[in-house]
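Peer 1: only geometry, no sequence info:
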């Protein structure tokens, strides 16, 4: 016969040590103590002890997950991985997760919406990039698609335009073609579609007047000229410079004017 002969509280914790037949048998969380009515003099059989141990593991897993959630929102996948990595069995982890869901501490739909808003606000990410973020968090496909449906075309255009305008401001010494390539690369990398990217490129104003073209080619043209001057001479040098500057987006008349000025200054 196994009889509880003593119950003591652990220091600074809501856990209790249970003594059976005058010997320490196991410890439990306060909630388990109450649930099973563990009191001095209670008789336990082996089945009850096993059940108590299992419930206490769930309680430990629940508390660990709750602590993990206290720092920031998490997905079910993240919580399960955390508990498994901590050494809890899969059945215990799943039971703890179900308890978290019942109490409203864990909800993948709410988490997905919050992640979507965060990625839009902090990184101005497009839907394809956010989709990858959600997949990494183990979000169910149906929840994922439902969440991304709330990301409207108009909102994508607004955020993509902000990225494009910032790129223009950061590259005052680049040609329109170079800036467009930077915008295209950035928007695609951020997860925007070709449709959104092309729409933004059509909207953005990158016109340059003659003075601006002159300033641009004075900087980039000199670099290209110096790069090839040690390798080529005369017409071959001019051809190489012309090809390089044309690829950078300079108009032919601007390039030819630059080359004429170089000839005059030699």
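Peer 2: Good, I have the coordinates. Here the structure is a predicted model, which is why all the values come from computation and not from measurement.

Peer 1: from here on, contacts and neighbour counts on C-alpha atoms
Peer 2: Will do.

Peer 1: Tell me how many other residues crowd the closest residue in space to residue 75 that isn't next to it in sequence.
Peer 2: Nearest non-adjacent residue to residue 75, counting by CA to CA, 6 or more residues apart in numbering: residue 108, 5.6 Å away. Residues lying near residue 108 (other CA atoms under 10 Å) number 21.

Peer 1: Surely residue 108 and residue 138 touch.
Peer 2: No. Using CA atoms under 8 Å, residue 108 makes no contact with residue 138, being 9.3 Å away.

Peer 1: residues making contact with the helix or strand where residue 53 lies?
Peer 2: If you go by DSSP states H and E, residue 53 is part of helix 46-69. Helix 46-69 is contacted from outside by 28-29, 31-32, 36, 79, 82-83, 88, 92-93, 95-97, 99-100, 105, using CA atoms under 8 Å, 6 or more residues apart in numbering.

Peer 1: Give me the subset of the residues you listed lying in helices.
Peer 2: 31-32, 79, 82-83, 92-93, 95-97, 99-100 (DSSP state H).

Peer 1: another one to put next to it:
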């Protein structure tokens, strides 16, 4: 199989483009170009072509990983799942994950902290945040530290109750507000304390 053309990338660090006989196109990194000593007009035997295609797929998989990680934060577990779904072998995927961690594109510890802050800012409690940790495949070794860095939930609960409760003596209103807070990930003890605080403040002002 002959290389009809070998084009460098428009941007440094991006894959090179190979056009083979039959119009088949491969995209490979600069390291692959060097390792395989590629040049326009080179003839490739079957073994070399097979190795080149594997290298091209690995380069494409790495580019997909970069695209995923620059678009939004995610855990190593989520990235692993996505790359495996795209056809990457376990070995290829682990190599890409290790590479992304080495260059700082992937950091489960910082991701856990950012995720916890994000959901607390949206008004959610610790149990909802834990659900998100689990759903987004954040390793459990980072949960405790991320949760410990959060602010106390009292202000969040108080603001929620101020917006929802008009009369703390109305049992239906109280139950509806309490159930909503529990669904948001707060414990019953936190919710009960919040309702008591609301009742005390309400009594002082009415």
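Peer 2: Yep, that arrived. Here the structure is a predicted model, which means the values were calculated and not measured.

Peer 1: Now for residue 131 of the second structure, how many residues are close by?
Peer 2: Applying other CA under 10 Å, we find 12 residues neighbouring residue 131 of the second structure.

Peer 1: I should have written residue 20 of the first structure there, sorry.
Peer 2: Neighbour number of residue 20 of the first structure under other CA under 10 Å is 21.

Peer 1: what residues are up against it?
Peer 2: 2-6.

Peer 1: Out of the residues you listed, grab the one that's most surrounded.
Peer 2: Neighbour counts for these, by other CA under 10 Å, peak at residue 4, which reaches 20 neighbours.

Peer 1: where does it sit relative to residue 53 of the first structure, distance-wise?
Peer 2: 15 Å (CA to CA, to the nearest Å).

Peer 1: Kindly report the same for residue 247 of the first structure.
Peer 2: In terms of CA to CA, residue 247 of the first structure sits 72 Å off from residue 53 of the first structure.

Peer 1: And these two? Which one has more around it.
Peer 2: residue 53 (16 against 12).

Peer 1: Double-check residue 83 of the first structure against residue 91; I have them as touching.
Peer 2: No. Residue 83 of the first structure lies out of contact with residue 91 (CA under 8 Å); the separation is 10.7 Å.

Peer 1: what number of residues lie near the nearest residue to residue 246 of the first structure once chain neighbours are set aside?
Peer 2: Distances taken as CA to CA, 6+ apart place residue 252 nearest to residue 246 of the first structure, at 6.8 Å, with adjacent residues excluded. Neighbours of residue 252 of the first structure under the rule other CA under 10 Å: 13.

Peer 1: how many neighbours does whatever residue of the second structure lines up with residue 203 of the first structure have?
Peer 2: In the second structure, the residue paired with residue 203 of the first structure is residue 197, using TM-score structural alignment. For residue 197 of the second structure, the count of nearby residues is 15 (other CA under 10 Å).

Peer 1: what helix or strand does residue 197 of the second structure sit in?
Peer 2: helix 188-205.

Peer 1: contact partners of that helix?
Peer 2: 154, 157-158, 161-162, 168, 174, 178, 181-182.

Peer 1: can you pick the most crowded of these?
Peer 2: Neighbour-wise, the contacts of helix 188-205 of the second structure (other CA under 10 Å) top out at residue 178, 25 neighbours.

Peer 1: where does that one land in three-state SS?
Peer 2: What DSSP: H, G, I helix; E, B strand; the rest coil gives for residue 178 of the second structure is helix.
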